[in-house]
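Novice: 3D, please:
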Amino acid sequence: MSPATHPPCNAANSCAMIEDEIARSCALFDGQGDPMPECDPAPKSMAAAVAVVQRYYSALNARDYGVAWAQWGENGPPNQTLDKFQAGFAGTRSTRVTIGQLEPGDGGAGSIYQTVPVTVDSQLQDGTRQRFVGDYVVRRVNDVDGASPAQLRWHIGQAKLKAAPTR
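Specialist: Here you go, the predicted structure:
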């Protein structure tokens, strides 16, 4: 991606989109020679799993629904088209995610799962404030032979959020 054709962080190129492209590239080349110092956090780390959730909310705030949708993997959230996903946020003015205390992730069936506890504060277009608490389960394939680059990247696999009182 060239800064000449895609200047960083502007209305056409959200920071989340640029961060997502960097994360995609880092995951693609992870384990192919010396680690790239620019790939921070390391593509397989808990911090990289957390970055997916942070990028998700950054993209929502930038109204970059395509990048937000893609944090769920190649086909977006289960049973949602991009249009349906975008319509679900039509009344949202802003969101802010706070990451809670992480515990080490789990492995199973060739995948790694990382639970990311969150508190999400949002404001609707009419000024109403909402709060949700819960967690995201972020997943990646654990270097299984034949895994695609998309499978080797962390992506949101599940969200378990419930409404909570606002402050």
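Novice: C-alpha only now, for contacts and for neighbours.
Specialist: Will do.
Novice: Find the nearest non-adjacent residue to residue 115, please.
Specialist: residue 137 (4.5 Å; C-alpha to C-alpha, 6 or more residues apart in numbering).
Novice: For the comparison step, fold the sequence that follows:
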Amino acid sequence: MKEIESVLFSEEVIEKKCCELGERISRDFDGEVLVVGILKGAVPFMSELVKRIELPIRMDFMDVSSYEGSVSTGKIKILKDVENDVRDKDVIIVEDIIDTGNTLSYLSELFKLRGAKSVTICSLLTKPSRREKEVEVKYIGFEIEDYFVVGYGMDYNEKYRNLPYIGILSEKVYK
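Specialist: Modelled structure (predicted):
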């Protein structure tokens, strides 16, 4: 695909990382966990990850927004909330990529206020250079530089989510 400058992580590399993360999560928790995927980007990652978690799990989703186009506004809007009660539950928030940290900081505090027993974050990618709010992320797939990445759930204007790999989007597409 000519819009993709290069492939950062192949499907095989991502699947291997999902196995590693699933094994770590399985070791770190004793009982049932509530896995909350952040729509839409986390869906492919979460689908692969939960197959590797050897614990009883409940799955739920949230749809939150803090972006207009490709720029973060810093204001978090909940478009779809979880359906499960998080009180006294071990909650694992699954995200595709951590950029500014604003969304995950907000969600972590929200789940704590709602009485979650614990709140843990698992993200496929992190971009530390873009961080505005520090957020504790226990499970990280890959740390990347400040690239505009797409694929494996990540998009640009709702395109490229279905790519089975993570690639760097050509600047001429989004500028």
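Novice: quick one: TM-score?
Specialist: TM-score of the superposed chains, computed with TM-score structural alignment, normalised by the length of structure 1, equals 0.24; 75 aligned residues with a C-alpha RMSD of 5.5 Å.
Novice: element containing the residue nearest to residue 115 of structure 1, please.
Specialist: Secondary structure from DSSP states H and E places residue 137 of structure 1 in strand 129-141.
Novice: shouldn't the residue nearest to residue 115 of structure 1 be in contact with residue 116?
Specialist: Yes - here residue 137 of structure 1 reaches residue 116: they are 6.2 Å apart, a contact under C-alpha atoms under 8 Å.
Novice: who has more neighbours, the two?
Specialist: Using other C-alpha atoms under 10 Å, the more surrounded residue of residue 137 of structure 1 and residue 116 is residue 116, with 26 against 20.
Novice: Am I right that the more buried one sits in a strand?
Specialist: Yes - Residue 116 of structure 1 sits within a strand when classified using DSSP: H, G, I helix; E, B strand; the rest coil.
Novice: show me what contacts it?
Specialist: The contact partners of residue 116 of structure 1, by C-alpha atoms under 8 Å, 6 or more residues apart in numbering, come to 49-50, 53, 99-100, 102, 135-138.
Novice: now, the most widely separated pair of these?
Specialist: Greatest spatial distance among those (C-alpha to C-alpha): 100 and 138, at 14.3 Å.
Novice: Tell me which of those two has more neighbours.
Specialist: Neighbour count, other C-alpha under 10 Å: between residue 100 of structure 1 and residue 138, residue 138 has more, with 26 against 13.
Novice: Look up the closest residue to that one, ignoring the ones flanking it.
Specialist: In space, residue 138 of structure 1 is closest to residue 156, 4.4 Å off (C-alpha to C-alpha, 6+ apart).
Novice: what number of residues lie near that neighbour?
Specialist: 26.
Novice: could you check the angle strand 129-141 makes with the helix or strand encompassing it?
Specialist: Per DSSP H and E: residue 156 of structure 1 is located in strand 155-164. Put simply, strand 155-164 of structure 1 runs at 160 degrees to strand 129-141, going by axes from the mean of the first three to the mean of the last three C-alpha atoms, to 10 degrees.
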